[in-house]
Structure formats: structure tokens, C-alpha cells
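K.L.:
Turn this into a structure:
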Amino acid sequence: MSSHLALLHFILYFVCSLPSTRGRQVEDTSDQHQITWGRPNSNMAYFADTTLVNITAVVGQQTRLPCRVHNLDKRDVSWIRQRDLHILTVGILTYTSDDRFQVYHPENSDEWHLEINPVTFRDSGIYECQVSTSPKIFLPVRLSVEAVQQAKIQGPKEIYIQNGSTIKLTCIVSTHSENSGTVIWYRDTTELDYDSPRGGVSVEIEKTPSKTTSKLFLTRAVKGDSGNYTCAPEFAEAAFVLVHVVNGPSGLPISGEESAAVHTAGCSTVRSEVQVLVIVLLVLMLSQTTR
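P.N.:
Down below sits the predicted model:
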């Protein structure tokens, strides 16, 4: 009986001392994102970057998932979509009917980037750049897709500026992974020229990691400055505002420094002027009847 107990203790000790299979599988799964073979100055293929790459794209735009392979020799580079294990490309050939996918590979370069144009929300997920070595090596790239960036001009959609004052418009573009790019201002369909003979046209740009702010200034506003002003960022949807330049009291222009711009939305200013006119007419009518 004692010999059986000793044998049981030995078996339990042996089993407990074995490495945990479950733990090893989890560890291997996490390490798969960093697998590579070969080193510089060797004949084995290896990736220029062995870390999990995270790419953020904006829906409707073009994006490239990076993959650079050194010492490729005659081996093939393939792109696999992990969601359905679909082979997208092999070498420079595309193996999908979706023509949005293709390989960006300048001749004699180490670059084998996967280009998607345009990106959709469904494209989010992990893609693998694989090299046909033995054993096979691969580099996962995670793609996140965000909504279209949109510009916004502060204030109402329709404003009234007094003749002679300064038109000041502030456009804010919330940015994601990409910069908003160049911000262009238009009046109607004409791009504003900051060096035009009119003078007094300038813009200020402020950029932070989360937004880009473009401030447009037009000093000594005149009737000809009225129009539809559009803030058009390179990588975001445009925003617009309708500007009316109106005369001051008694139809006389007001100097820019003597009065602030009248930022009144809609037709509230016109409505108030009509009300004043009606009151004046009533007073005149009453004065005539009392004579």
C-alpha cells in the first residue's frame, strides 16, 4: 500500500512540475505579433519593424499598411486579411475581386505596402504581411477606420457685418491620426488671394494634436466682400457661412475700429429694421390725423 502511495506522489509531482500548456499557448499567441527571423548582415529575410503596427485611416480616403522586408531574395510577400483568412495579394499581383486593394512596391525597393483606396468602415481589422520563408514569417498590422473629419465655422450660418468693420471668421477642424492638411478659404467659387490689390486679407493658423484652427481676417469690409465664405481643409469636409456687408446708421459706413461686427443670424436684423420702419410710419400717420 505504501508503495502505491509513493508512486502516486511521484506521478503528481511529475505532472505538477510540467510547464503549463495553457500558459504556453497564450504566451505563443501574444508572441506571434513579434515573430521574425534573420538579422542584418545575414541571408535570412526579416522585417524592418517587428512590432505590431497600428494604422488609423479616415473613411473614404486612401491608406497604406506598411511592410518592409530585407533580404527577400526570390521569396514572395503576401497580404492576408485575418478576419476571413482571405489572400489579398501575392507579390505585385492582386488575388481579390475588390479592386480597392493593391500592393505599393517601387521597383528594387524593400517596400511591400498594402494600399486600400478608398477605405470603408468594414476594412477595420488585422492584416498580415507574410513572407514565404521556412518557417514562414509574418507581421500583423491593425487598421482602425474613423469617420470623416469635418470643418466647422464658429457662429451662425449667416452673419451681418457693418460696412468698414473687420470680417473675422474662425474655422476649426478636429483631426484624427492625419493632419487636416492645407486649409483654403474661398469667397463663392474664388480662392482668396492674400496678396491681392485689395489688401487687408490675412489668415492665422494654429495647430494642436487634436485640432487645426484657421482664422480669416478681412479689414475695412465693403459691399463687394459679401458672399458665401468656405473653409476647405485638404483632408476634411468643408464648412461655409454666408456673409452680408451692410451699411451703418443713416446709410453711412462705420470705420472698422469704431464698431464691432454685427453677428446676427438669419433675418433678425432685417426684421428689426422693418419693425422700426413700421413704428415710424405709424407715428407719422398719427401726427397727420391730429393736425
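
K.L.:
hey, let's count contacts and neighbours off CA atoms from now on
P.N.:
Will do.

K.L.:
residue boundaries of the strands in the stretch 151-291 of the chain?
P.N.:
151-153, 158-162, 167-174, 183-187, 190-191, 201-207, 211-218, 227-233, 239-246 (DSSP state E, counting those that start in this stretch).

K.L.:
want to put them side by side, so please do this one too:
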Amino acid sequence: MSGTRPATLMVAMAAMALAGAPEGPPATSSWPPPTDLTTTSSAAELSAAELSAAELGAAELDAAGVPAWRELWQSSLEALRREPTINNTQEDVLVQLGGVAFLHCPVRNLGERGVSWVRRRDWHIISSGVFMYTNDERFQVLHSEGSDDWVLQIKYVQKRDNGTYECQVSTGSGTLSRLVHLHIVVPEAFILGAEEYHVDAGSTINLVCIIEKSPVPPQYVFWYHNARMINYDAARGVSVSTAPGARTQSALRIRAAAPAHSGNYTCRAANTQPAHIYVYVSEGSDKMAATLSRDSSAVRAASALLVLCTLLAHVMCSSTSSQTSSSCE
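P.N.:
Next up, the predicted model:
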């Protein structure tokens, strides 16, 4: 612990006070000397192990010719006078939805003080030291003995965890703090091409899915036909190949497409917005009929407009003919 050194120094001082006490009255001072109840009580409570360590430290100082009392006293004062310091550089942490976030707070010379984590969005105190003040079990403070780093860990991060977190250390002169900005990223998937995919029976279905905005490439990309996962339908002519990276690419290939392959296809990865496309497998004539049916409303609108223009032209021509006695062709 960070407070061990000052305590050990005081132990050594108490041990030497006991070991170096004169056996008789000194020539120049009264005897017995005034009793320091605090020192006597502290020394009486020392364990054998602590006394041994203190005596060994004092012996080493004596062997080196160092004035033991002065060295120990100065070291104790220096330890008590040290003020904690904190790395107050703001940090941005990028974590994928569902991942684990680690927010770091390095503090030196902490001593017996504590580090607190606060969520700035609602000023909720999450922790003080290693003690938690939240019922959300996803939050935990990680700290190793001897380390200067106090880490706030958030498991299975959600969108609502997005925001700024602050670690604080209270000192005699004020409060030291460090801000950490947590950004929750939701990867997105999209399938190349339009929302509909038309293919003739007997040909090959080729679909390509792109996944981006992912700090870590997904381990798996799954393809679904309607509600059924088809990644491993090799016996049915289905193959899937995935190339992970900053923009993960997954290709679905189905040989000898049949009308049964028609339907909704979905590309999905963990903690990623999925992508969808509808595939139509039909004979050539059926494909043409589907195309014509899709465009029939536009054709009807154009025909109606043509008829209207023709009638308008005849009306205008008739009006002009009655005034000029000329015929319209």
C-alpha cells in the first residue's frame, strides 16, 4: 500500500527509541525522562516481524554511518509532505457496443487518499477507492498494489454509457481531476446494390456485405435466408467467404439458383446493425413480367398524359378554325 513506507519508518524510529534508551540516568539530564505515552503505546503494539524489520533497517543505517534518527525523520516528513499528482490529459476511449471499456486514471503519491470516479452526465459518484456506489454490476474498479493506475472497467457497454467520466483526488489544496470521454460505436452493415436483386433461375446469386465503423473486425459474419442461417449449407450450393479488416467484406454465393431461393437475405454480425436485401429468382419471361408490372404505373401515367395533350390540341385547333375558317390537320 502507498502508506506502508511512512508507517515502516515510524516503526523503525520507535524500535530505535526502545533499543537506544540509556540503562541509567544520564549525567546532564533528569532521570527518568518524561514518558511519551503515544510512542510507548505504538511501540508496545508492534509485532515481532515489524520490530525485526525496523531493527534491520536501523542496523543498515548504522553500518553505513548514516545518522539513523535524522535520516528516518527526514524521510518521514518528506513522505507526509508529498502532494499527489494526476495526469490530467483528457482521453478519448472508443469502444464497440457490447464490448469492455477501460478508463484509466494514473495518480502518483496518492498516500492515504482515495480516487473517486464520477459520471458527468448526472454527477453520479460511481466509486471511491475500490468501493462501488452503483447497483450496476457492469462497473468495477481495478487497482493492483503498488500501481499508480486506478481503472474504471465497464463491461457490455451500452449506448447510454456514452459520455464523459471524471476521476478525482481530494488534497489539502483542492481537487485534482482527469476527464475521460467514452464513445460507444455501433458498427453498420450494408449490402452492395439496390434493395432488390433479380436473377434468372439456374444462374448464380452473388451478394456482398460490407461492415464498417467497427473498432475491432467481427469474428463472424452470418447470412440468413428469411429466418434461417445458411453459412454452412455447402450441400445446397451455398458458400460464404469473409475478409476482416477496417471494412470487413463478406461474400455470399449460391450456385444454380432456383425459385426456392427467393426471399429476404440478411447479413448480420455481433453488435452490428444488420443489412437486408430481397432476392427474386424467376424464369426469363417471369422476370420481364415482374419488370413490366413494376413499371406499369409509370406507363399508365404517361398514356393518360398523352391522351390529355391530344384532346387539348383538338380543342385549341377547333377554336382557331372557327375564327379563321381554316381547317386543322
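
K.L.:
hang on, the earlier thing: let me have the strands of the stretch 151-291 of structure 1 in CSV, extended by mean neighbour count and distance to residue 85 of structure 1.
P.N.:
Output for the strands of the stretch 151-291 of structure 1, formatted as CSV (neighbours: other Cα atoms under 10 Å; distance: least, Cα to Cα, whole Å):
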stretch, mean neighbour count, distance to residue 85 of structure 1
strand 151-153, 22, 38
strand 158-162, 22, 52
strand 167-174, 21, 35
strand 183-187, 18, 41
strand 190-191, 12, 48
strand 201-207, 14, 41
strand 211-218, 19, 37
strand 227-233, 22, 37
strand 239-246, 20, 41
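
K.L.:
could those be laid out in TSV, adding distance to residue 14 of structure 1?
P.N.:
As requested, those are exported to TSV (distance: least, Cα to Cα, whole Å):
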stretch	distance to residue 14 of structure 1
strand 151-153	67
strand 158-162	81
strand 167-174	61
strand 183-187	70
strand 190-191	80
strand 201-207	63
strand 211-218	61
strand 227-233	68
strand 239-246	71
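
K.L.:
Which of those strands sits closest to residue 94 of structure 1?
P.N.:
strand 227-233 (33.0 Å; Cα to Cα).

K.L.:
mean shift between the closest one and structure 2?
P.N.:
Using mean Cα distance after the TM-score superposition for structure 1, strand 227-233 of structure 1 ends up 1.2 Å from its aligned counterpart in structure 2, as a mean over the superposed pairs.

K.L.:
angle of that strand against strand 239-246?
P.N.:
Interaxial angle, strand 227-233 of structure 1 versus strand 239-246 (axes from the mean of the first three to the mean of the last three Cα atoms, to 10 degrees): 150 degrees.

K.L.:
Which residue range of structure 2 does strand 227-233 of structure 1 align onto?
P.N.:
Across structure 2, the stretch matching strand 227-233 of structure 1 (TM-score structural alignment) is residues 263-269.

K.L.:
Name the residues that touch that stretch?
P.N.:
Contact partners of stretch 263-269 of structure 2, identified using Cα atoms under 8 Å, 6 or more residues apart in numbering, comprise 189-191, 209, 218, 220-226, 274-280.

K.L.:
mind checking which of the strands of the stretch 151-291 of structure 1 is nearest residue 86 of structure 1?
P.N.:
Nearest to residue 86 of structure 1, of the strands of the stretch 151-291 of structure 1 and by Cα to Cα, is strand 167-174 at 34.7 Å.

K.L.:
which residues in structure 2 does the closest one match up with?
P.N.:
By TM-score structural alignment, strand 167-174 of structure 1 lines up with residues 205-212 in structure 2.

K.L.:
ditto for stretch 6-26 of structure 1
P.N.:
Going by TM-score structural alignment, stretch 6-26 of structure 1 sits over no part of structure 2.

K.L.:
center of structure 2 - which residue?
P.N.:
Geometric centre of structure 2, nearest residue: residue 95, 2.7 Å, by Cα atoms, centre = their mean.

K.L.:
for the longest helix belonging to structure 2, packing partners?
P.N.:
Assignment by DSSP state H gives helix 284-324 as the longest helix of structure 2. Secondary-structure packing of helix 284-324 of structure 2 (3 or more Cα pairs under 8 Å, 6 or more residues apart in numbering; DSSP states H and E): strand 196-200.

K.L.:
Name the residues that touch the strand it packs on?
P.N.:
So strand 196-200 of structure 2 is contacted by 205, 257, 277-284, 287 (Cα under 8 Å, 6+ apart).

K.L.:
where's the closest residue to residue 212 of structure 2 other than its chain neighbours relative to residue 192 of structure 2, distance?
P.N.:
Excluding its sequence neighbours, the residue lying closest to residue 212 of structure 2 (Cα to Cα, 6 or more residues apart in numbering) is residue 247, at 4.9 Å. As judged by Cα to Cα, to the nearest Å, residue 247 of structure 2 and residue 192 of structure 2 stand 13 Å apart.

K.L.:
and for the two, which residues touch both?
P.N.:
residue 210.

K.L.:
Now stretch 135-149 of structure 1: buried residues?
P.N.:
137-146, 148-149 (16 or more other Cα atoms under 10 Å).

K.L.:
with these in mind, which one is nearest to residue 120 of structure 1?
P.N.:
After measuring the buried residues of stretch 135-149 of structure 1 against residue 120 of structure 1 - Cα to Cα - the closest member comes out as residue 145, at 7.2 Å.

K.L.:
can you give me the helices in the stretch 1-150 of structure 1?
P.N.:
Remark: helices assigned in the stretch 1-150 of structure 1 by DSSP state H, counting those that start in this stretch are 2-17, 21-31.

K.L.:
Output those helices in CSV, with distance to residue 272 of structure 1 and mean neighbour count appended to each entry.
P.N.:
Shown next, in CSV, are these (distance: least, Cα to Cα, whole Å; neighbours: other Cα atoms under 10 Å):
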stretch, distance to residue 272 of structure 1, mean neighbour count
helix 2-17, 88, 10
helix 21-31, 69, 10
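
K.L.:
Need the ones you listed in JSON lines (columns: distance to residue 204 of structure 1).
P.N.:
Formatted as JSON lines, the helices of the stretch 1-150 of structure 1 follow (distance: least, Cα to Cα, whole Å):
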{"stretch": "helix 2-17", "distance to residue 204 of structure 1": "69"}
{"stretch": "helix 21-31", "distance to residue 204 of structure 1": "47"}
